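**Student:** Provide a 3D model corresponding to the input given below.
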Amino acid sequence: MTPNTNETQIQNNTIELLKNMGYTYISPEEMKDYRTNTGQVLLKDILLHQLQKLNSFEYKGTIFPFSPKNIAKAIDDIDESINEGLMTANQKISDLLMMGKSFTEEPVSGVKKSFSLNYIDFKDPSNNVFHFTEEFVVNRETKNEKEKTRRPDLVLFVNGIPFAVIELKKSSRGTEEGISQMIRNQGKKEIPQLFKYVQVTLAGNNHSPQYATTGTPEKFYAVWEEEDEKVKASVSQLVKDREVSKLDKTIVSLFTKERILSLMHSYIIFDGKTKKIARYQQYFAVEKIMNRVKNFDNTGRRAGGLIWHTQGSGKSLTMVMLAKVIKKEIVNSKIVIVTDRKNLDKQIHNTFNNSEVKAARARSGHNLIELLQEGKTVITTLIHKFKKVKHEKIILDNPNIFIMVDEAHRTQNTDKMDSLHKSMKKVFPSACYLGFTGTPLMKKEKSSFDKFGGEIHRYTIDQAVRDKAVLPLLYEGRLVEQWISDEKGLDRRFEKIAKYLNEEQTLDLKRKWARFQRVASSERRLEMIMLDINEHFKQHIQGTGFKAMLATNSKYEAIKYHKLFQEEGEVKTAFVISAPDTREGHSEVDEDNKQYILEEWNKIIEKYGDEESYTDKIEDDFIYGDEIEILIVVEKLLTGFDAPRASVLYIDRNLKEHNLLQAIARVNRLYDGKDFGFIVDYRGLLGDLDKALNDYSGLADFDEDDIQGAVFDIKDEIAKVKTYYSYLEELFGAGTSVPLTDSIKDGTEVPTPDRILYADDQEGYQVLLGDEEKRKLFYEYLSHYARALKLAFSSDKIEEIFSEKEINNFRQKLKFYNELRKAVKIRYHEVVDFGKYEKQMQKLLDTFISADEMGQLTKLVNIFDAEFDAEIERMVGDNARADAILSASTATIRERMESNPAYYEKLSLRIKEILEEYKDKRLSEEEKLKQAKDIRKMLLPSDEEEEEGKYPETLKHNVQAKAFYDNLNNYFSMVAEAMPTYENKTSEDVLSKVVLKIDQMFSEVSKKPDWKNNTEVRKTIEGQVEELLWDLEDEYSVKFDNLDTILATIHSIGINNY
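**Tutor:** Just a heads-up that it's a prediction; the model follows:
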């Protein structure tokens, strides 16, 4: 059966599904009985009933209900003010929902005690009531916009409290549109009073829904993949007489009553002020761990195991959520989080302390035992601390101690670490050991991890990339030895880098290249790599908001690279190394340069005080600041370091196995405008990437399935330039277009259309883009084309895939289409940029597409702007000028429509008539322009001569009264014939007096705070207007049959003008 992808049908399907899941539907009409006004989002009658039902307290064997006063106070308390911001209010409300609140009761006279009252029964879901509604009208916070309300598609309630919002889109529209709408609605001027309660948000179409929580940025919206077979099976029973969609599966997975209460109770945390909800792999990992640890072996130990969640997928937060659940479900439990490096211990300690699961940090092995004996329930420590504790022969034999070992593979694979692991087990012989790793296990490690208890849960690299939890990594090898072997090699490299640069850029590169004549051949390698990185970063990354890392082979090389970059003076760098006497598990490769390194280290200590302060400062500057563009590292910060702005890792270091996988994952984190992480390898670690990954020596010890998707050949992405190019050409060539489905957005290639039409006629292109749907496709296609082309130019491989002729054609087409975008923006008065990709687009144009000829997009000017006439005159042709005026006028009409519908609807209709008349060739371009200017004139402030005769003299200069006059005129003209001329009065005279009285009413009531949301104010005005009209009926013997419509019109005009 073909699924119906219409938005209304999708919403109706979802309504039926929620009903089948046991939710009670409240229609928009019925919802009016549950709310006093559209500013109120709590269903207070339902909440009142549920609080009375769920809560009571016991005193001396007698059960008492909570007093009406405290029940009312509980309802008031959860309606938290948003004065301190949405997320502060949301956190306070979330705490109340999870933990309840204590109230003082007086069970018997003179006795006062505190008792806990709960809003939700998390233990027994059947005690709660679940409702939902559609098109839930909520007042916006702003009073100055034309749209005064928002209408989320679906809102779900538990015990009368809104906990979820769903935005649905038809299948031809992207999920991003629904997410954008969801995020917009949480803004200060929008409907934060709804979202302050919300725990789960869901947006999308039938085939690609994504979920999050309040405050989540778009890039962190996630997909849910169900792992519970019973839940999977239930979907087909709940969805009747139609095909099951991905949306159906997601709704059942998230909103089954037991599941949603579990998510709310244990799997939503605040990381500082940032609210986060578990991704599906985190939820199922914790659930499986909890099922595992509830089993005991014959020695009384709990079963443990290993969790492999690929780097960047939220492993640290999984540990926080696990700790939270353990503390709730296992009485007197204690949790110790163990790492093997100081920076990782600090990082995970901070992660815990930013959440509600606070952790102590053990300063020493002895302090670790003290903290446990003092009753601390969550502690972070280093594995090395256990050696001293073992020597003191301290043993804590308790099966309720849980040891979480981070990067567990490192505690197993050396004799020294294995010894420390044994020390840990001697101190805690009955503890439950849970190992976490961000990289897959090598074949030789798998058997050794059986002592942990075997694998509990895995989330592979391939899964994370597919779910967009991390970014795909694109690999390019650059064999520097080929460039520096002789002078010809240097010349070939120069020509490749300079090929598509302009004259000024080429001269600058020549100046730099001359240095190689002066550099000894032994030093050329570092110099060449530095210059290659310098040019690559400057041409492709600098100024886009992104950064890079450089992994080097030794401390000496790290310092040397930094000095070389400083000499060049175009890219800001810093380096991080450990103290010179730290060997970090390797023989010292810097033996011959010890004095040089020591001198540099002493300068660092003199400046920063100590190693930790130095590392912290460089980390913070790189992550948050703008003073470091490339961070040079040796071993420190190649693991466990999160810097989402880092988009490129340059490798000049021999890396293999876990170290290689951990290093490349530094650039796989999500960030706005970042589609990929890039690996530029100067060591040839993965050759041409034309074999299975485990065929390369650096990854040979892994199973192929475990490392699938770790990196992709950049050539495969470069080839997609042609695909996106063909979409653009087809859009204008054959007059049809390829629909941009989610799979195409992800880069899936489709056959290139047979017919490609070329044209130099910008006017023809602009006219074709008069169709709004075609414009949307044009912007989408151009965005993808520009991003693909930018990627192609950043790689040496572009010339292996495309001929020089093709490359030049791609460049010229990008220039043409960008100029078209600028013209279309003005002509159809649209705010058009590529948002998070705009800086990258401009970088590409500036560097490779004749920067001197390319202007940036200009800011839109409205019809009232002093620059508007000049902007119009710069356009070519009367038709283009007319379109620009009419489009800008339409935007103004849209903004003002609700303030005077009768007037602006008339103008809107006239614009449509002008466009139709021109299309039918009943107007020339010149006539179209003249009429467009007349429309604009009607929107500009009028002078007194133009006002003459339009309105009665008494309404002159009164904009609000004129709005009433325009919109009530029709109703009064209907009774004009029945209204005799009486003492020279006409219906217009009578109407002018009526609207002046109405104007006076609104002028008075609008002085009251929040009058627009006050139902009593509305009733008062309606009563006064009714009396006014009744008096007219009596005086002139006429009848207003449509009184309700008149009252609604007056209310709308008043709300939008005062």
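
**Student:** drop to CA atoms for contacts and neighbour counts, all remaining ones
**Tutor:** Noted.

**Student:** Which positions within stretch 271-278 qualify as buried?
**Tutor:** 271, 274-278 (16 or more other C-alpha atoms under 10 Å).

**Student:** Could you export those residues as a markdown table, including secondary structure and distance to Leu344?
**Tutor:** Listed next are these as a markdown table, based on DSSP: H, G, I helix; E, B strand; the rest coil; distance: C-alpha to C-alpha, whole Å:
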| residue | secondary structure | distance to Leu344 |
| --- | --- | --- |
| Asp271 | strand | 17 |
| Thr274 | strand | 21 |
| Lys275 | strand | 23 |
| Lys276 | strand | 21 |
| Ile277 | strand | 23 |
| Ala278 | coil | 22 |
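
**Student:** next up, for comparison:
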Amino acid sequence: MSYQSEAQLEGDLVKRLTSGLGYAPVTLPDMAAMHANLRSQLGKHNGVTLSDAEFAKVLNHLDKGNVFERAKTLRGRMQLTRDDGTPLYLRFLNTQEWCQNEYQVTTQVTVTGHHKTRFDVTLLINGLPLVQIELKRRGIELKEAFNQINRYQRHSYWSESGLFNYVQLFVISNGVNTKYYANNRNQDFKQTFFWAEEDNTLVTQLDAFADVFLEKCHLSKMISKYIVLHESDKILMVLRPYQYYAVEAIDKRVKEGRKNGYIWHTTGSGKTLTSFKAAQVLIENPKVDKVVFVVDRADLDYQTTKEFNFFSDGSVDGTDNTKALVGQLGGDTKLIVTTIQKLNTAISRARYEGGLGDVKDQRVVFIFDECHRSQFGDTHKRIVDFFSKAQMFGFTGTPIFAVNAVGKRTTKTLFEKCLHKYVITDAIADENVLRFSVEYWGKLKRKDGSLIDEDVAGINVQEFFNSPERIDGVVDWIIQNHDSKTHNKQFSAMLCVSSVDALIAYYEAFQRKKEAGEHHLRVATIFTYGPNEADPDADGLIGDPDLNMADVAVDVHKRDRLAAFVADYNAMYQTKETVKDGKGFYTYYNHLSKRLKDRDRKDAFDKDRLDILLVVNMFLTGFDAKKLNTLYVDKNLKYHGLIQAFSRTNRILGQVKSQGNIVCFRNLKPNTDQAITLFSNKEAIETILMAPYGDYLDQFNEAVEALRAIAPDPDSVNDLKSEDDQLAFVQAFRDLIRLRNVLTSFTEHDPSNLDLGVQEFEDYKGKYLDIHDKVKSDKPDEGASIIDEVDFELELIQRDEVNVKYILSLLSEALIGQDSLDPKIRDASQAKKKMVYDLLGSERHLRSKRELIEQFIDQHMASIPAGQSVNDAFNGFWDAEKTKAIADVCKTEGLDPAAFKAMIEQYHFSGKKPLQGAIVEALAEKPKILERKSIVERIGARLLKLVSTFDEGIGSL
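**Tutor:** Sure, this is the predicted structure:
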């Protein structure tokens, strides 16, 4: 079967860009030509001719900072002092009239970094490379182009003035599938996006994508308006198509009049980013006096506050001081971020009326985040009555329809028209959110086995649900199954219960069992302590968490219980949280939120991990944490409350997180089906929910057949000589480990059901890792292996419990029996030793230690003195080898040993590589400026290899 070649794909694209889309072709074989072209294009764009000296200043100005800082430089102007002393404000990109720029296309630019590399297709705007397109021939998986760009980012983009670090967008395509994404070095392949039409129909073919997305005005509009410079994380983020259409629709609605509208984008699809960008766009409209972004206090977390204040200094006031909000509304602040509670107070109380006199008749646009919440309806009416020119926009993932309305108000009655829809089926099809795996346990049954309807009047089901015996049983189930649900605590979970009384019973059960040594889970909780709370099971909808504790009457008993639980939290994390007043309560709430969200960060420490957050209503709506993958449910949920709660688990994150896990300890299946039908369509239930366990089991066993067709047994992998055959094996085994990852999250999973035994899987895995080690070793990019571009997804096959400690326990058992007179014991000893060798070959994180551990077995095991344990002997051997390895690095690199050891200790503490200055300072002979970068990177890599070999994956010896 013949495929269109990469060269043909490139040629067709360039022809389309030049003939149909108006890009000027330019030949730029190297960076010298790139510089000359940049000089010409910047001069043309600014209406000047730059001299050699002037352009040298421009290059020096451009060659500073990382990708994020250069994105700011691109959007700013340079004050250039010309040769004659006159000033010139040089513009690099016209972001206001984005069509008024200079557009070119070039191919095969050669750049020399660590290796010589050539880039496929580069789109230049005003001479700067702002879009990089990498192509693969039809039939090759798209991820290979993504991995290739990652390699270029490591090896080349920073070199020769670093102009390629000005790339704003990457496009990857194999002709059939085409995706785009922002220049963010740390993102995952799942953070790449298809473009789509306004009705969410995907545009995947390269030629169609080029026509709509790479059209000059649209492309420069995306770069100018729809890339967000995320200050908190110092990264670029680009809007997905549905986010783009939503902002465009709001912008158009404001320009055309004062009608309201709402955006229905499913939970987890990034509504806050969309509304943030909408606010940015609207304040640039001269006809709009103010934009007020309204959130619930529970959602005004540290991150949101920080990001909005970066964009518009002083726009967010995170205090309880309504007077400050009144000052903002009556002052010059154009963008204001506030809470629904403070806004309601400001317009309801007479004492603030004088401060709001000037703004009452101004054109104020209100943007409501999570506008499905019931309290927005009351405040909505007050806003309309108070502001004569108010214009209202809402964002929700779960609109209020007639069927799920508590009163008479629906989202449509409040906001008039839905301006754009992106429902949960769209998001799952686009892989922007995960599907749910829902399990139902502990259903209420009669003695004859029939289910009891929990909603039938006259049946006291609450007595059963709140019984200590049942709560103990649920806690035991969670303790037993939590590791499999969260991939050995890689992820966190929430447990939501029906009332504060139930929560207290659950928390105390967890603590009691922890003190008894039955588990080591880290459990924390938070709840409000108002008296006589209504039973949240009354309607199955999530109540609005009220964090304004100053207005809540206090149930002293419940406050004291929470204070005791917070004391447990402080002991667990060495913190000083308090809930003695409203301010302390809110601070504790924010710290819990931050602790869960910080697990998403690369520099997160396991000591800061929170395993289970126990709640009634809080955190079940509007809260996003990618490292949260499981929700345990012991409360009635319905309609938007159910979807909101379930959606805490379905944020995309890498390959390990294959679905959001929902474990229901009540019979919520009818409610689940009803909610999914309501918020998508009647055919959507099977799409949104994971298939049953048996379906994935069948798929796994079919994948085993496909694997055996390529390599009938592990040893036959050795006979795969061609790269195409090896690639087929890698892809087949990768499919198999993906399915295995899904299977292990099901409670009913039994490895004996698989057509591939545990040992044979480990043997295949060893061969898989052998190929990985072979193709990932250092080599020039020229003629690189095709397998080198495949993502091996090694995170799916790492078992942290198999560490050096475990290996030593096997060796101890082998040592005891190796000289036995009983042949069965000797055979068992040899089997354990063979198991060690097999594990060293199949466990990814032990492979770096394999040579040393084998050396210990071969040269030291037999001579361990009587009375000395294997652990002690190994520790002595390991310390000696580590000392030798450190000494070798110091000798060959000319490093001060004490300084190098200090860098290793600092890395253990911070998790961050040593700074360039620290490495240079430790060198006996300071390198020349041009040599410094490569030397520093080499020493940094050797330090990480030392840590990986000698310190990581050891276990508690």
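
**Student:** can you put the buried residues of stretch 271-278 of structure 1 in a markdown table and add distance to Gln237 of structure 1?
**Tutor:** Formatted as a markdown table, the buried residues of stretch 271-278 of structure 1 follow (distance: C-alpha to C-alpha, whole Å):
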| residue | distance to Gln237 of structure 1 |
| --- | --- |
| Asp271 | 38 |
| Thr274 | 37 |
| Lys275 | 34 |
| Lys276 | 31 |
| Ile277 | 28 |
| Ala278 | 26 |
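
**Student:** Quick check: the farthest pair among those?
**Tutor:** Largest separation among these by C-alpha to C-alpha: Thr274 and Ala278, giving 13.0 Å.

**Student:** Look at the closest residue to Ile797 of structure 2 other than its chain neighbours and say how many residues are nearby.
**Tutor:** Of all residues not flanking Ile797 of structure 2 in the chain, Ile737 sits nearest, at 7.2 Å (C-alpha to C-alpha, 6 or more residues apart in numbering). Residues lying near Ile737 of structure 2 (other C-alpha atoms under 10 Å) number 20.

**Student:** Read off where stretch 897-911 of structure 2 ends up in structure 1.
**Tutor:** Alignment note (TM-score structural alignment): stretch 897-911 of structure 2 is unmatched in structure 1.

**Student:** Count the residues that sit near the residue mapped onto Ser208 of structure 1 from structure 2.
**Tutor:** In structure 2, the residue matched to Ser208 of structure 1 (TM-score structural alignment) is Asn177. Around Asn177 of structure 2 there are 18 other residues, counting by other C-alpha under 10 Å.

**Student:** where does Asn177 of structure 2 sit relative to Phe465 of structure 2, distance-wise?
**Tutor:** Separation of Asn177 of structure 2 from Phe465 of structure 2 (C-alpha to C-alpha, to the nearest Å): 50 Å.

**Student:** just Val365 of structure 2 next, same as before
**Tutor:** Val365 of structure 2 is 46 Å from Phe465 of structure 2, by C-alpha to C-alpha.

**Student:** Looking at the two, which has the bigger crowd around it?
**Tutor:** Comparing Val365 of structure 2 with Phe465 by other C-alpha under 10 Å, the one with more neighbours is Val365, at 24 against 19.

**Student:** Enumerate every residue touching the more buried one.
**Tutor:** Going by C-alpha atoms under 8 Å, 6 or more residues apart in numbering, Val365 of structure 2 touches 288, 290-292, 390-393.

**Student:** mind putting those residues in a markdown table, distance to Ser716 of structure 2 and neighbour count included?
**Tutor:** Output for the contacts of Val365 of structure 2, formatted as a markdown table (distance: C-alpha to C-alpha, whole Å; neighbours: other C-alpha atoms under 10 Å):
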| residue | distance to Ser716 of structure 2 | neighbour count |
| --- | --- | --- |
| Val288 | 70 | 17 |
| Lys290 | 70 | 25 |
| Val291 | 66 | 24 |
| Val292 | 66 | 22 |
| Ala390 | 72 | 20 |
| Gln391 | 69 | 23 |
| Met392 | 66 | 23 |
| Phe393 | 62 | 26 |
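
**Student:** Can you list which of those residues carry over to structure 1?
**Tutor:** By both residues aligned by TM-score structural alignment, their matches' C-alpha atoms under 8 Å, the contacts of Val365 of structure 2 still in contact after alignment to structure 1 are 290-292, 390-393.

**Student:** Tabulate the residues you listed in CSV, adding columns for distance to Ser829 of structure 2.
**Tutor:** As requested, the kept ones among the contacts of Val365 of structure 2 are exported to CSV (distance: C-alpha to C-alpha, whole Å):
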residue, distance to Ser829 of structure 2
Lys290, 77
Val291, 74
Val292, 72
Ala390, 80
Gln391, 78
Met392, 75
Phe393, 71
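
**Student:** quick one: Val364 of structure 2 and Lys287 touch, right?
**Tutor:** No: contact criterion C-alpha atoms under 8 Å: Val364 of structure 2 and Lys287 do not qualify, at 9.7 Å.

**Student:** So between the two, which is more surrounded?
**Tutor:** Between Val364 of structure 2 and Lys287, Val364 has the larger neighbour count (other C-alpha under 10 Å), namely 24 against 13.

**Student:** Confirm that Trp483 of structure 1 sits in a helix.
**Tutor:** Yes: under DSSP: H, G, I helix; E, B strand; the rest coil, Trp483 of structure 1 falls within a helix.
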